[in-house]
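Asks: Build the 3D model from these lines:
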Amino acid sequence: MSAVTTLATARSAVTVAEDAHQVRRRRRLSPGKRWPAARLAGPLLVVVLWTAASAAGTLDPGAIPAPWTVAETAGRLWSDGTLATDVVTSLRRAAIGFSIGLGAGVLLALAAGLSRVGDALIDGTVQLNRAVPTLGLIPLFILWLGIGETFKIAIIAIVVYIPMYLNTHAALSGIDSRYVELAEVQGLSRLRFIRQVVIPGSLPGFFVGLRLSVTGSWLGLVVLEQINATSGLGYMMFQAQNYGQTDVILVGLLIYGVFGLVSDSVVRLIERRVLSWRRTLSS
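Replies: Below is the predicted model:
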C-alpha cells in the first residue's frame, strides 16, 4: 500500500512540475503583464520630448509652438467660449454620422451574412463602394445634398459603415458550420439562432470594425469641417491656417487626438468586458 501511495505522490509531483514549467513558458513567451494606463506612456513621452526640445530652443516657435504656448491658447479660446462651441459642434456631427453608419453597417452585415440573396445583392455593392475613395464622393454629395450639415453627416456615415460591414460580415462568414448543424439538431428557431449563435460569433469582428469606424469618423470630420463650415474644430483650424496661427492649429489637432484615444480606449474596455471569456495574447 505504501508503494502505491509513494508512486501516486511521485506522479503528482511530476504533474505539478510539468504544470509549473508550462506556466513559466507561457510567461516567457507572452507580452507580459498589462499595466494600468500603459497606453498613455507613448503620448506622454512625445509631450516630454516636445517640451524638452522647445525649452532647448531646437524647435522654431513659429512652426511648432511650445506646449505651454499651446496650453495658454487653449485656455484663452475656452474662456471666450469659442473652443467650447466648436467642440460641441464637432461632437454632434461625429455622433450623428457614427450612429447612422454603425446601424447601417451592422444591419447590412446581418442581411448579407444570413442570406444568400442578401449576400448577392449587398456584398458586391459594398465592395464597389469600398473601392471608391469616400472623400472623392464629396463633390457629388454636395450637388445632391447641398453644402450644409446633411452632406457632412452622410460622408461620416459612409466612412463608418464600410469597416463595420466588412469586419462584421467576415466574422459572420467565419462562424463554424458545426454550430449551425448543432442549432438545427437542437431545433433552435431563427431568432434564438441569431441570439445564441450569430451574435456571439460575430462580436470579435464587430469590435474590430467598431474601433476602425470610431477612428474613421474623426478622420473624416477633420476634412469635412473645413468645407463651408461656420463652426467646429476643423473650421477653427482652417481659419487659423489663413492667419498663420500654428498654436490654434495644434490645439485642434491635440483635441482630435484626445478624442480618438479616449473613444478607442472606451471601445477596447467594452470589448474586454463583453469578450471576457476569450483568452488572447493581449489579455
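
Asks: can we go C-alpha only for contacts and neighbour counts from here?
Replies: Will do.

Asks: Give me the distance between the most centrally placed residue in the chain and residue 230.
Replies: For the chain, residue 211 is the residue whose C-alpha lies nearest the centre (CA atoms, centre = their mean; 1.8 Å). Remark: distance between residue 211 and residue 230 (CA to CA, to the nearest Å) = 29 Å.

Asks: Please apply the same query to residue 51.
Replies: Applying CA to CA to residue 51 and residue 230 gives a distance of 33 Å.

Asks: this one as well, want them side by side:
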Amino acid sequence: MADHVSTVLVTAPERPVATSPVPVPRVTTTGRPRVRRLAPGRRRPYARLLGPLLLLAVWAGASAAGLLDPRILPAPWTVLHTGWHLWTAGTLRTDLGTSLWRATQGFAIGLVAGVLLALAAGLSRIGEALIDGTVQVNRAVPTLGLIPLFILWLGIGETFKVVIIAIVVYIPVYLNLHAALAGIDSRYVELAEVLRLSRWQFVRQVVIPGALPGFFVGLRLAVTGSWLSLVVLEQINATNGLGYMMFQAQNYGQTDVIVLGLLIYGVFGFASDSAVRLLERRVLAWRRSLSS
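Replies: Below is the predicted model of the structure:
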C-alpha cells in the first residue's frame, strides 16, 4: 500500500501592497474675475470744499498759536469782524454791487462775442481765414497792456473797464470752442450729408453736442479771467468797487481790508466755477466720462 505523503503548503500571509494615493480632484469655485478699478471712484458731494476748508483751518490754527504776525496776515476772525463792520456801514455792499455789475456786463459781452466768432470761424473756411488770425494776434498782445490805449479811446469811465473784461472773456471762449468745432469727427459730417440733414439740423444735432465739452472748458476759464481782470481795473481811477477798496486800504496800511477783498474775490471765483461745473454736468448728462 503506497504511502500517501501529504504535503502541506504553508503560505506566508500576504503583505498589503503599497499603492500610490489616488489624487482627489480639487473643487474650485470660479466666480467673476476680479477687475482692478482704474477710475477715480465715486464722486463725493461737496468734496471740493475740503481743500479751502483745510487751508482755512491751518490759517486759523497758526493765528491762534501766534505763528503769524497780525500786521502781515490777520487772523480769520479779525477779517470777518472787519467785513461785518464794513457791511453794516454800507460801504462793502456798494463796492460789492459795483464789482458784480462790472463783471456781469463784461462777461456777457465777451461770451456772446466769443461764441459768435468761434461759430463763424469753425463752420466756414472764409470765416476762419478772416477771424482766427486776428484773434491769435489779439491773444498774443497782453490785454492789460491795452489799458492806456483804451483810456485814450473810451475815456477813464466805466466803458473801458467793461471792454477790457469782455476781451479777457472772449479769448478763452473762442479758443476752446473753435478747437472743439475743429475736432469734430469728419465721419459725423459725412453721416449728416448721407442723411441729407439741413444746415440747421447739422448744427443742432452734430455741431452743438460735439462742441459743448470744449465750450464749457472755455467758459470756466472766462469766468476766472473776468475776476482777475476786474481786480486790476478797479484800481485805475475808480471811486468804488472791491479793487478800489483794496487800493485805499493799501494807502492806509489796512491789511485786514486787503485780505477781506482777496477772500471775496476767491469766494466769487469758486462759486462761479462751481456753478459752471454744475451746469456742465446737467447739460452733458448723456456723456460718460471720468468726471461723471
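
Asks: follow-up on the earlier one: corresponding residue for the residue nearest to the centre of structure 1 in structure 2?
Replies: Under the alignment (TM-score structural alignment), residue 211 of structure 1 maps onto residue 220 of structure 2.

Asks: Enumerate every residue touching the residue nearest to that match when sequence neighbours are not counted.
Replies: Using CA to CA, 6 or more residues apart in numbering and skipping residues adjacent in sequence, the residue nearest residue 220 of structure 2 is residue 273, 5.9 Å away. Counting by CA atoms under 8 Å, 6 or more residues apart in numbering, residue 273 of structure 2 makes contact with 220, 223-224.

Asks: ok so, going back, by contact count, what packs against the helix or strand where the residue nearest to the centre of structure 1 lies?
Replies: For residue 211 of structure 1, the host element (DSSP states H and E) is helix 199-224. Contacts defined by 3 or more CA pairs under 8 Å, 6 or more residues apart in numbering; DSSP states H and E place helix 199-224 of structure 1 against helix 82-113, helix 149-173, helix 233-242, helix 246-274.

Asks: Please repeat the previous calculation with a cut-off of 7 Å.
Replies: Contacts defined by 3 or more CA pairs under 7 Å, 6 or more residues apart in numbering; DSSP states H and E place helix 199-224 of structure 1 against helix 82-113, helix 149-173, helix 246-274.

Asks: which one in structure 1 is aligned with residue 62 of structure 2?
Replies: Aligning on TM-score structural alignment places residue 62 of structure 2 opposite residue 53 in structure 1.

Asks: In this structure its match contacts residue 59, no?
Replies: Yes - between residue 53 of structure 1 and residue 59 a contact is recorded at 6.1 Å, counting by CA atoms under 7 Å.

Asks: whereabouts in structure 1 does stretch 105-115 of structure 2 align?
Replies: So stretch 105-115 of structure 2 sits over residues 96-106 in structure 1, by TM-score structural alignment.

Asks: Contacts for that stretch, please.
Replies: Contacting residues not belonging to stretch 96-106 of structure 1 are listed as 153-154, 156-158, 160-162, 164-165, 168, 217 [CA atoms under 7 Å, 6 or more residues apart in numbering].

Asks: In JSON lines: these, plus distance to residue 73 of structure 1.
Replies: Output for the contacts of stretch 96-106 of structure 1, formatted as JSON lines (distance: CA to CA, whole Å):
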{"residue": "153", "distance to residue 73 of structure 1": "29"}
{"residue": "154", "distance to residue 73 of structure 1": "32"}
{"residue": "156", "distance to residue 73 of structure 1": "29"}
{"residue": "157", "distance to residue 73 of structure 1": "32"}
{"residue": "158", "distance to residue 73 of structure 1": "34"}
{"residue": "160", "distance to residue 73 of structure 1": "32"}
{"residue": "161", "distance to residue 73 of structure 1": "36"}
{"residue": "162", "distance to residue 73 of structure 1": "37"}
{"residue": "164", "distance to residue 73 of structure 1": "37"}
{"residue": "165", "distance to residue 73 of structure 1": "40"}
{"residue": "168", "distance to residue 73 of structure 1": "42"}
{"residue": "217", "distance to residue 73 of structure 1": "26"}
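
Asks: got a markdown table for these, with neighbour count and distance to residue 81 of structure 1 too?
Replies: Converted to a markdown table, the contacts of stretch 96-106 of structure 1 look like this (neighbours: other CA atoms under 10 Å; distance: CA to CA, whole Å):
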| residue | neighbour count | distance to residue 81 of structure 1 |
| --- | --- | --- |
| 153 | 25 | 24 |
| 154 | 20 | 28 |
| 156 | 29 | 26 |
| 157 | 27 | 29 |
| 158 | 26 | 31 |
| 160 | 31 | 30 |
| 161 | 29 | 33 |
| 162 | 27 | 36 |
| 164 | 30 | 35 |
| 165 | 31 | 39 |
| 168 | 30 | 41 |
| 217 | 25 | 25 |
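
Asks: so how far is the helix or strand encompassing the match of residue 62 of structure 2 from its chain's centroid?
Replies: Assigned by DSSP H and E, residue 53 of structure 1 belongs to helix 41-55. Distance of helix 41-55 of structure 1 from the chain centroid (CA atoms, centre = their mean, to the nearest Å) equals 25 Å.

Asks: compared with structure 2, how much does that helix deviate?
Replies: With mean CA distance after the TM-score superposition for structure 1, helix 41-55 of structure 1 departs from structure 2 by a mean of 0.6 Å once superposed.

Asks: repeat for stretch 104-113 of structure 1
Replies: Mean for stretch 104-113 of structure 1 is 0.2 Å (mean CA distance after the TM-score superposition for structure 1).

Asks: do the same with stretch 153-167 of structure 1
Replies: Compared with structure 2 after the fit, stretch 153-167 of structure 1 shows a mean deviation of 0.2 Å (mean CA distance after the TM-score superposition for structure 1).

Asks: Was I right to think the match of residue 211 of structure 1 contacts residue 276?
Replies: Yes - using CA under 7 Å, residue 220 of structure 2 is in contact with residue 276, at 6.5 Å.

Asks: Would you check how far apart residue 238 of structure 1 and residue 97 of structure 1 are?
Replies: Distance from residue 238 of structure 1 to residue 97 of structure 1, by CA to CA: 21 Å.

Asks: This completes my enquiry, with thanks.
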